[in-house]
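[1] After the sequence you'll find the predicted model.
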Amino acid sequence: MQNPEQFGDRVRLLRKKLHYTQKSLSEHVEIPKSTLAGYENNIRTPKFKTLEKLAEALNTSTDYLIGMSDDPQPSKPTKDLKKLLQSDNYHIDGKRLSNEDLEFAIKFLEKLVKSENTNTDNNDTEFSNEFNLKSKQ
């Protein structure tokens, strides 16, 4: 850990901000209360799995807890492919994707989901024709 003094302070600060007692947080991350107290007093350092559990329980990142980041509320990456593809600087094997490529990918995925949800032979043919795909046989 880069700055152990910060770790205990940050755990204590977030624990209190979220209205956890040492007992309730220690139960939540499945460690003894005395172990959590040791972390907060900078006497002990957690194993990686415990660090991950603490970060999750305290709604922060492991980077923040260990002092690698000063942002206690980092944004979480989106799992919405449409939103992801609408941002820029994406590439495949080092080749940057153009806006047209990204728009095509979005339309393709939307049609694929729609086709899978209705799942008829006619839809498969329309889908294959629209995107110049070989038949699924």
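    Looks like it came in fine.

[2] alpha carbons only for contacts and neighbour counts from here, please
    OK.

[3] So the residue of the chain most remote from its centre: helix, strand or coil?
    Ranked by distance from the centre of the chain (Cα atoms, centre = their mean), the top residue is Asn122, with 37.8 Å. Here Asn122 is recorded as helix under DSSP: H, G, I helix; E, B strand; the rest coil.

[4] Please compare the first structure with the one that follows:
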Amino acid sequence: MTLGTRLRERRERFGKTQLDAARELGISNVQLSRYESDGRKPDPEMLGRFAEYYRTSADYLLGLTDDPTADTYAPPPSEGYSDFERFINDPEHGAFFKEFLNAPEESKEEMRRFWEYLQVRERGRKPGDRQGE
């Protein structure tokens, strides 16, 4: 199975359209289509973003393992969790995350991982820049 086939398989497994996945990954639909058709190979940073977004490992995407659940993503250090906890407990943000504290641990972990993804994605963004750039 090729990298493109694995990318498409993971996207479809999560019920995402190419357009939705491309928007959420911060790339164009055409670019994602080229990755999925093996017309273009992602650079290491993009490969890492795909692995995180599709909740798998780069090893799986590259065909080094056939186990898509072999997730090599390590949870952030406890200080990262405190930033997250502080954010969701802020009264201005808390309404959005009010269900977090009562959520099952699996859901909490997914929210934490998404938080980390957003922090990495937005690192270095300047005021006035469009989100995701």
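    In hand now; what should we look at? In this text, all values refer to a predicted model and were calculated from it rather than measured experimentally.

[5] tm score of chain vs chain?
    Here the superposed chains carry a TM-score of 0.52, computed using TM-score structural alignment, normalised by the length of the second structure; 75 aligned residues with a Cα RMSD of 1.8 Å.

[6] list the contacts for the residue farthest from the centre of the first structure?
    By Cα atoms under 8 Å, 6 or more residues apart in numbering, the contact list for Asn122 of the first structure is empty.

[7] against the second structure, where does whatever helix or strand Phe104 of the first structure lives in fall?
    For Phe104 of the first structure, the host element (DSSP states H and E) is helix 99-118. Residues of the second structure offer no counterpart to helix 99-118 of the first structure, counting by TM-score structural alignment.

[8] my read: Tyr73 of the second structure touches Asp59, true?
    No: applying Cα atoms under 8 Å as the test, Tyr73 of the second structure and Asp59 come out as separate, 11.4 Å apart.

[9] neighbour count winner among the two?
    Asp59 (17 against 14; other Cα atoms under 10 Å).

[10] Show where stretch 16-23 of the second structure falls in the first structure, residue numbers please.
    With TM-score structural alignment as the criterion, stretch 16-23 of the second structure aligns to 20-27.

[11] again but with stretch 110-121 of the second structure, I slipped
    Residues of the first structure matching stretch 110-121 of the second structure: none, counting by TM-score structural alignment.

[12] Could I get the buried residue list for that stretch?
    For stretch 110-121 of the second structure, burial by neighbour count (16 or more other Cα atoms under 10 Å) applies to 112-113, 115-116, 121.

[13] Figure out the helix or strand that Ala21 of the second structure lives in.
    helix 18-25.

[14] Next, the mean deviation of that helix compared to the first structure.
    Helix 18-25 of the second structure differs from its equivalent in the first structure by a mean of 1.0 Å after superposition (mean Cα distance after the TM-score superposition for the first structure).

[15] ok, residues contacting that helix?
    11, 28-29, 32-33, 49-50, 53.

[16] Please name the nearest non-neighbouring residue to the aligned residue in the second structure for Glu52 of the first structure.
    Counting by TM-score structural alignment, Glu52 of the first structure lines up with Gly48 in the second structure. Sequence neighbours aside, Ala58 is the residue nearest to Gly48 of the second structure in space, at 6.4 Å (criterion: Cα to Cα, 6 or more residues apart in numbering).
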